[in-house]
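Asks: Only the shape, not the letters, is given here:
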């Protein structure tokens, strides 16, 4: 688990194809590694990765085909900067919100403009994630815990304060930038709970619909 509070910016140092998947080596910059051991989790642009080797200045992690397909990690180039956060502990202040490091989909930055000292971003999410995104709710963008300002269909708006812009890769976003998205855990589990016993039926649709809710007594 993570908090969505980025601890450092690193960069991709090496990418090695391995029998269909990839081993990435990340230079962790100012992220302290003294307490990191093999097998520990580190979020890279919001993706929970397991450290399989420690290099002194960073770590290596294996990235499965599933992760490559559903996140932006497969499109990283050597030198690309990445947001980093080590797994939280019981002593970690929960300054953001609970983040699992399991990316739900990839969104695209559609607009960016200045708003006083902040930046306003408009990001378009995959259509299947729209139902999980609510005004003033939480969303994780490339590992960063952010508050949704407004929602318009599958698009949502964010306000990026100067500190966030300076201490994460969000400050370098441009129109067209693809970003990893993780929706709020509560919304994800609430949908599953509403299915009740029907959740065990394999023929059930993967998402709740208005028709399904009406058939089961929800108005």
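Replies: Cool, the structure landed. It should be emphasised that the depicted structure is a prediction, and the values quoted were computed from it without experimental measurement.

Asks: Every contact and neighbour count from this point should use C-alpha atoms.
Replies: Noted.

Asks: Near residue 75, how many other residues are there?
Replies: Using other CA atoms under 10 Å, residue 75 has 11 other residues around it.

Asks: how close does it sit to residue 69?
Replies: Per CA to CA, to the nearest Å, residue 75 is found 10 Å from residue 69.

Asks: Show me what counts as buried in stretch 129-138.
Replies: For stretch 129-138, a neighbour-count test (16 or more other CA atoms under 10 Å) marks 129, 130, 132, 133, 134, 138 as buried.

Asks: Comparison target, given below:
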């Protein structure tokens, strides 16, 4: 589990194909101390397992399914990524509960300045739109955000200067793809209501 509060900006230093899957090396100098082999690390919202480790970098294997269902299939060497280590009992839950299991790929429709912040409009896949609610939580590229407004499959968020400076959101342009993870409570609620209706 994760919180959606980005801890560090890392960089992809290599991408290679191994047996049909992909293996990537992520650089994060000074960030990985205290972490270890087999730890879960969210990279742009995708939960990955560290398969090779040092204080400054880790490797992860990405299956074909992960590459097909997330933006990881388009990741390239030199790209900056959002990093968060798994939640521990001592870690504050400053965002919301995030699994690191991406639900789908959305895209940025537009962005504009509003005072010192940026307003961003995203579009979600139609099958995910029903889980997105005004003032609810959404995870975009691993970042926990509050939904400001919803219209159909499009939703808006407000990005404060701190988030722009410490995540990859500041580098997004209209048309860019992003990983989306909807609020888990919405998914569980839908399942509970469906089960009650079936009964």
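Replies: Good, I have the coordinates. Since the structure is predicted, the reported quantities are computational estimates derived from the model, not experimental observations.

Asks: Just name the closest of the buried residues of stretch 129-138 of the first structure to residue 54 of the first structure, please.
Replies: Residue 54 of the first structure lies nearest to residue 138 out of these, by CA to CA, at 32.5 Å.

Asks: Just give the nearest non-adjacent residue to the closest one, would you?
Replies: Ranked by CA to CA, 6 or more residues apart in numbering and with sequence neighbours excluded, the top spatial neighbour of residue 138 of the first structure is residue 147, at 4.8 Å.

Asks: how near is residue 22 of the first structure to residue 75 of the first structure?
Replies: Residue 22 of the first structure is 11 Å from residue 75 of the first structure, by CA to CA.

Asks: hey, where'd the helices end up in the second structure?
Replies: Per DSSP state H, the second structure carries helices over the ranges 64-69, 126-129, 161-166, 184-198.

Asks: tally of neighbours for residue 114 of the first structure?
Replies: Residue crowding around residue 114 of the first structure was assessed by other CA under 10 Å; the count is 11.

Asks: and the nearest residue to it once chain neighbours are set aside, what does it touch?
Replies: Nearest non-adjacent residue to residue 114 of the first structure, counting by CA to CA, 6+ apart: residue 120, 6.1 Å away. By CA atoms under 8 Å, 6 or more residues apart in numbering, the contact list for residue 120 of the first structure reads 111, 112, 113, 114, 157, 158, 159, 160.

Asks: Residue 120 of the first structure maps to what in the second structure?
Replies: In the second structure, the residue matched to residue 120 of the first structure (TM-score structural alignment) is residue 119.

Asks: separation between its match and residue 156 of the second structure?
Replies: 7 Å.

Asks: How about residue 82 of the second structure?
Replies: 20 Å.

Asks: The two: who's more crowded?
Replies: residue 82 (24 against 21).

Asks: Contact partners for the more buried one?
Replies: Contacts of residue 82 of the second structure (CA under 8 Å, 6+ apart): 6-10, 42-45, 141-142, 167-168.

Asks: how near is residue 150 of the second structure to residue 186 of the second structure?
Replies: In this view, residue 150 of the second structure and residue 186 of the second structure are 15 Å apart by CA to CA.
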